[in-house]
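Participant: The amino acid sequence is not available; the structure is as follows:
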């Protein structure tokens, strides 16, 4: 595909909108599709500058009907979070422009700066990355915005959980009973709400991943106010499915070692961890596909279901 063809792949109204938010003398010279997201279409835009150099921006557009229906809320949350995070110790993209209602673009869109680094989903180096992820999440939870984001939402109910075919039905029935209870009391924190390896960028030095460091956190569209346990539980579930149940259990320990504070009672920790694990049961295929696209071809839907079952079982054994 030629540079002209790549740029033409950006829809005409969106292309005009982006161009209006560039500096004088700048132009879009190339566009590249970014992979790994579930809900949005992502493109990296290479911008030519008057001095002959380039800089990169990222265009995020919600295009499928379900996402479009939620886009105004999601993009407003993300824009607000990016403004809040500017100048803090949490590295995130900078907001350039946002069109949450598609008033100017074909679809609701957000334009932001591009961060260096890449997502790392391989098993190699996981023992180094887990403490880094934990420290980063502690830093996010330490933020105290003047205006709190909306309260967290959990859509999963006891009736919507999808028990894997490979699962021990009795264990899952007990886990489902856990989320029938009212949510435990909690001290509110600023939540990313989708903090997991797919939304964290690392600078790594091949061939060794031992020197990895975090260069930024992306996808702030679900920013919320709620219990730290919920963010920890979400990352734990993703680590369990990517790298095995033991790493899901390990993340809570790493979070506390980094100075984070979780619920004191085991029953309260169990509630949040089980709630997130059971929520994943409803979207295993959606979760697994981007991982396979990123090279983790062994993570078939069946393999991820088996890991989820093992993780839920481990949670019930450890905290139940």
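Facilitator: Looks like it came in fine. The structure displayed is predicted, hence computed values, not measured ones. Numbers count the residues shown, from 1 in each chain.
Participant: contacts, neighbours, all on C-alpha from now
Facilitator: Will do.
Participant: could you check the distance from residue 137 over to residue 245?
Facilitator: 20 Å (C-alpha to C-alpha, to the nearest Å).
Participant: And residue 274, by the same measure?
Facilitator: 13 Å.
Participant: show me where the stretch 151-300 of the chain has helices.
Facilitator: Under the criterion DSSP state H, counting those that start in this stretch, the stretch 151-300 of the chain contains helices at 169-178, 228-243, 245-257, 266-280, 284-293.
Participant: Show me what counts as buried in the first one.
Facilitator: By neighbour count on 16 or more other C-alpha atoms under 10 Å, the buried set for helix 169-178 is 172, 175-176, 178.
Participant: what separates the residue nearest to residue 42 when sequence neighbours are not counted from residue 296, distance-wise?
Facilitator: Leaving aside its chain neighbours, residue 42 sits nearest to residue 60 (4.8 Å; criterion: C-alpha to C-alpha, 6 or more residues apart in numbering). According to C-alpha to C-alpha, residue 60 and residue 296 sit 24 Å apart.
Participant: Can you give me the neighbour number for the nearest residue to residue 255 once chain neighbours are set aside?
Facilitator: Distances taken as C-alpha to C-alpha, 6+ apart place residue 134 nearest to residue 255, at 4.6 Å, with adjacent residues excluded. Residue 134 has 23 neighbours, counted by other C-alpha atoms under 10 Å.
Participant: Does residue 134 touch residue 254 like I think?
Facilitator: Yes: if you go by C-alpha atoms under 8 Å, residue 134 and residue 254 touch, sitting 5.8 Å apart.
Participant: List the contacts of the residue nearest to residue 240 when sequence neighbours are not counted.
Facilitator: Among residues not flanking residue 240 along the chain, residue 248 sits closest, at 4.2 Å (C-alpha to C-alpha, 6+ apart). Neighbour list for residue 248: 235-241, 311 [criterion: C-alpha atoms under 8 Å, 6 or more residues apart in numbering].
Participant: cool, and residue 311?
Facilitator: Counted by C-alpha under 8 Å, 6+ apart, residue 311 has contacts 237, 240, 244-246, 248, 277.
Participant: can you check residue 86 too?
Facilitator: 92, 94.
Participant: Who wins on neighbours among the contacts of residue 248?
Facilitator: residue 237 (29 neighbours).
Participant: mind checking how far residue 151 is from residue 217?
Facilitator: Going from residue 151 to residue 217 by C-alpha to C-alpha gives 21 Å.
Participant: So between the two, which is more surrounded?
Facilitator: residue 217 (24 against 14).
Participant: separation between that one and residue 47?
Facilitator: 22 Å.
Participant: if we can go back for a sec, and what about the residue nearest to residue 255, helix, strand or coil?
Facilitator: Taken by DSSP: H, G, I helix; E, B strand; the rest coil, the conformation at residue 134 corresponds to helix.
Participant: same question, the one 5 residues further on
Facilitator: For residue 139, the secondary structure call by three-state DSSP comes out as helix.
Participant: correct me, but it touches residue 89?
Facilitator: Yes: contact between residue 139 and residue 89 holds when scored by C-alpha under 8 Å: they sit 7.5 Å apart.
Participant: Neighbour count for those two, which is higher?
Facilitator: residue 139 (17 against 11).
Participant: Tell me who's in contact with the more buried one.
Facilitator: Residue 139 neighbours (C-alpha under 8 Å, 6+ apart): 89-90.
Participant: what about versus this one:
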């Protein structure tokens, strides 16, 4: 899956998009939206009949790996966006979907554009983590009339990639954990890719994207930046992996991303914030460990892709090696606390 070089929008796809517009509207601009791994995403600026403009977002799967799975992913996303309309969880509105590329050059989904931006920098994280936790609790509280399909595990004990120089004993113990049968759980509506890259904030775009090298963010701090006042979530995007399963899975995924973006302690802090917001996780430590460690082990298989996406989004210091080191530290910490 290589999305470093985004493909141009084909005339075939543009023709399909034009058929979804209101009479008299036309596309007057396109902008590539970076930060994703599995899809090419663009903002399309549409001139309206009244002389104004509105924005849409075009999401297309272009590489062979994603194209093979696009019908499932895009159908699930379209269903989720339809379900979320009118709930308290703000998500894009579905405009049209072509999951099999019957009309487009590649499988594609067209949706409304939400205000806000993703925020991946360290500054203001103390404020954003509780907001992320409360939003995830709200997602898990949804009770759709028709449940999405059961979650997929995404990794096995035999496919984990242990980083070079990692704590071999900790990783071996973690891998043994996921060899066990999955614990019983109470099902919840899952986003399944809930993490900072898929959450939009009203934060101003002029905040620094990287903490200075001499001030690493390896854990929570008591200082709250003044610019964090009034920060709020404006929406959640990328619902292609919507599933039914344990809340622990979504919490573990966001925890892993926070640990790799900002330092291992932030992963553990998110699980705490989720419970503080009223969310419920597995009661037994052994069950919680099973779900919590499964996600970083899955991440081990795609560290290079994740690190590159974050660098493209402005986190230049997050080299593959830097992310591997944080992943090792996080897995080791989980095994020390819960193992």
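Facilitator: Here it is on my side, so go on. Everything numeric here is computed off the predicted structure, so don't read it as measured data.
Participant: Can you give me the TM-score here?
Facilitator: Once superposed, the chains reach a TM-score of 0.96 (TM-score structural alignment, normalised by the length of structure 1), with 313 aligned residues with a C-alpha RMSD of 1.0 Å.
Participant: just to revisit the earlier point, could you check which of residue 274 and residue 245 of structure 1 has the larger neighbour count?
Facilitator: Neighbour count, other C-alpha under 10 Å: between residue 274 of structure 1 and residue 245, residue 274 has more, with 26 against 23.
Participant: who's in contact with that one?
Facilitator: In this structure, residue 274 of structure 1 makes contact with 175, 178-179, 312, 315, judged by C-alpha under 8 Å, 6+ apart.
Participant: For it, what is the corresponding residue in structure 2?
Facilitator: Aligned counterpart of residue 274 of structure 1 in structure 2: residue 293 (TM-score structural alignment).
Participant: hmm, back to that, what is the nearest of the buried residues of helix 169-178 of structure 1 to residue 100 of structure 1?
Facilitator: Compare each of the buried residues of helix 169-178 of structure 1 with residue 100 of structure 1 using C-alpha to C-alpha and the shortest gap goes to residue 176, at 36.2 Å.
Participant: thought the closest one was touching residue 158?
Facilitator: Yes: with contact defined as C-alpha under 8 Å, residue 176 of structure 1 reaches residue 158; the gap is 5.6 Å.
Participant: Would you map the helices across the stretch 1-150 of structure 2?
Facilitator: Under DSSP H, counting those that start in this stretch, the stretch 1-150 of structure 2 gives helices at 11-20, 64-84, 125-140.
Participant: what's in contact with the second one?
Facilitator: Put plainly, it is helix 64-84 of structure 2. Applying C-alpha under 8 Å, 6+ apart, the external contacts of helix 64-84 of structure 2 come out as 1, 38-39, 61, 90-94, 97-100, 106-109, 144, 148, 238-242.
Participant: With structure 1 overlaid, how far apart is that helix on average?
Facilitator: Average distance, helix 64-84 of structure 2 versus aligned residues of structure 1 after superposition (mean C-alpha distance after the TM-score superposition for structure 1): 0.2 Å.
Participant: So what's the gap between that helix and the chain middle?
Facilitator: 15 Å (C-alpha atoms, centre = their mean, to the nearest Å).
Participant: which residues of structure 1 does it align to?
Facilitator: Here helix 64-84 of structure 2 aligns to structure 1 at residues 65-85, judged by TM-score structural alignment.
Participant: ok, and for the matching stretch, which residues are buried?
Facilitator: Neighbour-count burial for stretch 65-85 of structure 1 [16+ other C-alpha under 10 Å]: 68, 71-72, 74-82, 84-85.
Participant: rewinding a little: among residue 60 and residue 296 of structure 1, which residue is more densely surrounded?
Facilitator: The neighbour count for residue 60 of structure 1 versus residue 296, taken as other C-alpha under 10 Å, is higher for residue 60 (23 against 16).
Participant: pretty sure the more buried one is in contact with residue 38, am I right?
Facilitator: No: here residue 60 of structure 1 lies out of contact with residue 38, judged by C-alpha under 8 Å, at a distance of 11.7 Å.
Participant: Residue 203 of structure 2 contacts residue 234, correct?
Facilitator: No: counting by C-alpha under 8 Å, residue 203 of structure 2 does not reach residue 234; the two are 9.6 Å apart.
Participant: hey, what's in contact with both of the two?
Facilitator: residue 116.
Participant: From the contacts of helix 64-84 of structure 2, list the buried ones, please.
Facilitator: Going by neighbour count (16+ other C-alpha under 10 Å), these have 38-39, 61, 90-94, 97-100, 106-109, 148, 238-242 buried.
Participant: Take these and keep only those in strands.
Facilitator: Residues of these located in strands (DSSP state E): 94, 97-98, 108-109.
Participant: The residues you listed into JSON lines, with extra columns for distance to residue 301 of structure 2?
Facilitator: Below are those laid out as JSON lines (distance: C-alpha to C-alpha, whole Å):
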{"residue": "94", "distance to residue 301 of structure 2": "32"}
{"residue": "97", "distance to residue 301 of structure 2": "30"}
{"residue": "98", "distance to residue 301 of structure 2": "30"}
{"residue": "108", "distance to residue 301 of structure 2": "26"}
{"residue": "109", "distance to residue 301 of structure 2": "27"}
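Participant: Looking at the helices of the stretch 151-300 of structure 1, which is nearest to residue 30 of structure 1?
Facilitator: helix 284-293 (22.8 Å).
Participant: how about the closest one, aligned to which bit of structure 2?
Facilitator: Residue correspondence for helix 284-293 of structure 1 in structure 2, counting by TM-score structural alignment: residues 303-312.
Participant: which strand of structure 1 spans the most residues?
Facilitator: Counting residues, the longest strand in structure 1 under DSSP E turns out to be strand 208-217.
Participant: Could you list the residues in contact with that strand?
Facilitator: 90-93, 115-117, 124-125, 128-129, 132, 199-205.
Participant: Neighbours of residue 277 of structure 2, how many?
Facilitator: Taking other C-alpha under 10 Å as the criterion, the count of residues near residue 277 of structure 2 is 17.
Participant: let me redo that: residue 148 of structure 1
Facilitator: 13.
Participant: for residue 157 of structure 1, same thing?
Facilitator: Residue 157 of structure 1 - counted by other C-alpha under 10 Å - has 13 other residues nearby.
Participant: ok, so what distance separates it from residue 257 of structure 1?
Facilitator: 32 Å.
Participant: Also residue 91 of structure 1?
Facilitator: 21 Å.
Participant: now do residue 224 of structure 1
Facilitator: 24 Å.
Participant: what about the two, which has more around it?
Facilitator: residue 224 (23 against 13).
Participant: ok, now which ones touch the more buried one?
Facilitator: 148-152, 190-193.
Participant: how about 6 Å then?
Facilitator: 149-152, 191 (C-alpha atoms under 6 Å, 6 or more residues apart in numbering).
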